[in-house]
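Engineer: Structure for this input, please:
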Amino acid sequence: MTTVQYVCATTSRTLLGRLDQDAAWFDMHHVARLFGIKSERAAKLLWQVGVTRDINADQDLRWPGDDRCLLSHRAVMSLGYHVDFGRTTAFRKWCASSP
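Structural biologist: Sure thing, here's the model as predicted:
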């Protein structure tokens, strides 16, 4: 797997992830930090976007077995649009421009 790094232009917070097949994967705790929210709020929002079918839990969420939740870049964007539209738009543009 290839490592990827996103740096938020607004906050300079770094989000490290890994490319695997057709998605980039990020730790939910780090995604929450990127958007300036607590992990508990991120988990609640993830549940909400799952219910509204903005994401497909089978394709966009992974639990590697060590009490972590990994989010695909699609799940990061879905979560982010509920929290901070500007930061999410920048992340979406970064995803589109990354190889």
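Engineer: rest of the way, CA atoms for contacts and neighbours
Structural biologist: Will do.
Engineer: tell me, what residue is most central in this structure?
Structural biologist: Nearest to the geometric centre of the chain sits residue 76, at 2.4 Å (Cα atoms, centre = their mean).
Engineer: What helix or strand is it located in?
Structural biologist: Using DSSP states H and E, residue 76 maps to helix 73-81.
Engineer: quick one: buried residues of that helix?
Structural biologist: 73, 74, 75, 76, 77, 78, 79, 80 (16 or more other Cα atoms under 10 Å).
Engineer: cool, stretch 13-21 as well?
Structural biologist: Of the residues in stretch 13-21, those buried (16+ other Cα under 10 Å) are 13, 15, 16, 17, 18.
Engineer: now the other sequence, so there's something to compare against:
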Amino acid sequence: MRTIKYVCASNSTKIDGRLDENTAWFEFHQVAHLFGMSLEQAAKLLRQAGATGDIEAAKDVRSSDRCQCLLSHRAVVAVGYQANYGRATAFRHWCASRRSTIQRQW
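Structural biologist: I've put the predicted structure just below:
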């Protein structure tokens, strides 16, 4: 797995991710921090994204030895659109700019 780093242009928040095949994975608590929300708020939005079909939990959420929960780049965007549209759009553009590395599945 290769490490990748995203830096938010609007507030310089940094989140580290891991690239596994063509999907970027980010720790849940970092995603909440990126969008300026509590873990509880982020969990609620993640559940909503699953309920509306914006993400598929089996494909976009996983557990890891190091942390409790990892979100795919698609799940990050889905949660972000419900929380902070501007930051989510910037993150989606960042993913698209790395489309040779990160698979585009929106």
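Engineer: Columns distance to residue 31 of structure 1 on top of the buried residues of stretch 13-21 of structure 1, output as JSON lines?
Structural biologist: Shown next, in JSON lines, are the buried residues of stretch 13-21 of structure 1 (distance: Cα to Cα, whole Å):
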{"residue": "13", "distance to residue 31 of structure 1": "10"}
{"residue": "15", "distance to residue 31 of structure 1": "7"}
{"residue": "16", "distance to residue 31 of structure 1": "9"}
{"residue": "17", "distance to residue 31 of structure 1": "10"}
{"residue": "18", "distance to residue 31 of structure 1": "13"}
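Engineer: for residue 95 of structure 1, what are its contacts?
Structural biologist: By Cα atoms under 8 Å, 6 or more residues apart in numbering, the contact set of residue 95 of structure 1 is residue 73.
Engineer: Just give me the match in structure 2 for it.
Structural biologist: Under the alignment (TM-score structural alignment), residue 95 of structure 1 pairs with residue 95 of structure 2.
Engineer: Let me know how buried residue 27 of structure 1 is, in neighbour terms.
Structural biologist: 19 (other Cα atoms under 10 Å).
Engineer: Would you agree residue 45 of structure 2 is in contact with residue 82?
Structural biologist: Yes - contact status for residue 45 of structure 2 versus residue 82: in contact at 6.8 Å, counting by Cα atoms under 8 Å.
Engineer: Compare these two and say which is more crowded by neighbours.
Structural biologist: Ranked by neighbour count (other Cα under 10 Å), residue 45 of structure 2 and residue 82 place residue 45 first, with 18 against 15.
Engineer: What distance do you get for the equivalent of that one over in structure 1 to residue 2 of structure 1?
Structural biologist: Counting by TM-score structural alignment, residue 45 of structure 2 lines up with residue 45 in structure 1. Distance of residue 45 of structure 1 to residue 2 of structure 1, computed by Cα to Cα, to the nearest Å: 28 Å.
Engineer: Kindly report the same for residue 17 of structure 1.
Structural biologist: To residue 2 of structure 1, residue 17 of structure 1 is 8 Å away according to Cα to Cα.
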